[in-house]
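K.L.:
Sequence isn't available, so here's the structure alone:
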């Protein structure tokens, strides 16, 4: 079965498995390697019961080049450990997707968990990133087959949440 998330107010929901990825708890963190300044703590639930979790790092920055600020929050999926943690979720989804497709599906769910926001006064962008090297090291290829992107940074998923001013 394929994992396909739809936007809910505080989550991304996969109808086939009945699993929601809830909007994560976001905590400030200091990493000596400069890997991230935000710790994202995700919960996965089915009918209110916790069925899984995922923790990862990321960061934020503001882009003012378009004339109005866009806050970009990056989810760092460049560590092999994080990719392996995501792939370990396949059984709870009952997924038979190939690993690279499942990774992209979950990355979409992670960023989509933010898309139902209705009270943001500025544009927000959420991006799930990995690296070409990580995909190679973990034995994954992109959905186009054996051809990996040439660029080192690979965007697995992103979503823009426009400002909603009441």
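P.N.:
Perfect, I can see it now. If you're wondering where the values come from, they're calculated on a predicted model, not measured in any experiment.

K.L.:
Every contact and neighbour count from this point should use C-alpha atoms.
P.N.:
Fine.

K.L.:
Between the two ends of stretch 87-101, what distance do you get?
P.N.:
From its first residue to its last, stretch 87-101 covers 10 Å (C-alpha to C-alpha, to the nearest Å).

K.L.:
what's the answer for stretch 59-71, then?
P.N.:
Using C-alpha to C-alpha, one end of stretch 59-71 lies 10 Å from the other.

K.L.:
if I look at the closest residue to residue 161 other than its chain neighbours, how far off is residue 58?
P.N.:
Counting by C-alpha to C-alpha, 6 or more residues apart in numbering, residue 124 is the residue found nearest to residue 161 once chain neighbours are left out, at 5.0 Å. Distance, residue 124 to residue 58, using C-alpha to C-alpha: 15 Å.

K.L.:
same check, this time on residue 121
P.N.:
Taken as C-alpha to C-alpha, the span from residue 121 to residue 58 is 22 Å.

K.L.:
higher neighbour count, the two?
P.N.:
residue 58 (22 against 11; other C-alpha atoms under 10 Å).

K.L.:
roughly how far is stretch 111-124 from the heart of the chain?
P.N.:
Relative to the chain's own centre, stretch 111-124 is displaced by 14 Å; criterion: C-alpha atoms, centre = their mean, to the nearest Å.

K.L.:
Next up, a structure to set beside the first:
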């Protein structure tokens, strides 16, 4: 549970900081027909994971779904890290973030 602008936000994290997870995701790239570079492909797939929860209802607090990785895991997976990518203080790189608004409860 975190706070965002004084309101409670329940955060769920897809932890993609293990090279074997990234490599498993990349194995499907060709099968899915993606022509994006590896980093962009991973961002899109992570966004899809996070978006799959966007239709949740009945929550009485904001829900936040994040997919995170780090430069080390990407480098070990031979995925170049774009120079302009934002990193959190702990080195995490957010690939996707989706907030689900309060919808009753």
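P.N.:
The structure has been received and is ready for your questions. None of the values given here were measured: they were computed from a predicted structure.

K.L.:
sorry, back to before: can you find the partner of the residue nearest to residue 161 of structure 1 in structure 2?
P.N.:
By TM-score structural alignment, residue 124 of structure 1 lines up with residue 63 in structure 2.

K.L.:
Can you report how many residues lie near that match?
P.N.:
So residue 63 of structure 2, with other C-alpha under 10 Å, has 21 neighbours.

K.L.:
what do you get for residue 85 of structure 2?
P.N.:
10.

K.L.:
what residues are up against residue 104 of structure 2?
P.N.:
By C-alpha atoms under 8 Å, 6 or more residues apart in numbering, the contact list for residue 104 of structure 2 reads 57-60.

K.L.:
Kindly recompute the last result at 6 Å.
P.N.:
Applying C-alpha atoms under 6 Å, 6 or more residues apart in numbering to residue 104 of structure 2 gives the contacts 58-60.

K.L.:
Switch the residues you listed over to JSON lines, and while doing so, append secondary structure and distance to residue 32 of structure 2 to every line.
P.N.:
As requested, the contacts of residue 104 of structure 2 are exported to JSON lines (DSSP: H, G, I helix; E, B strand; the rest coil; distance: C-alpha to C-alpha, whole Å):
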{"residue": "58", "secondary structure": "coil", "distance to residue 32 of structure 2": "33"}
{"residue": "59", "secondary structure": "coil", "distance to residue 32 of structure 2": "33"}
{"residue": "60", "secondary structure": "coil", "distance to residue 32 of structure 2": "36"}
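
K.L.:
Of those residues, which are still contacts in structure 1?
P.N.:
Checking those against structure 1 (both residues aligned by TM-score structural alignment, their matches' C-alpha atoms under 6 Å), the contacts still present are residue 60.

K.L.:
Mean deviation, the longest helix belonging to structure 1 versus structure 2?
P.N.:
Identified as the longest helix of structure 1 according to DSSP state H is helix 99-112. With mean C-alpha distance after the TM-score superposition for structure 1, helix 99-112 of structure 1 departs from structure 2 by a mean of 0.6 Å once superposed.

K.L.:
In structure 2, point out the residues matching that helix.
P.N.:
Mapped onto structure 2 using TM-score structural alignment, helix 99-112 of structure 1 spans residues 38-51.
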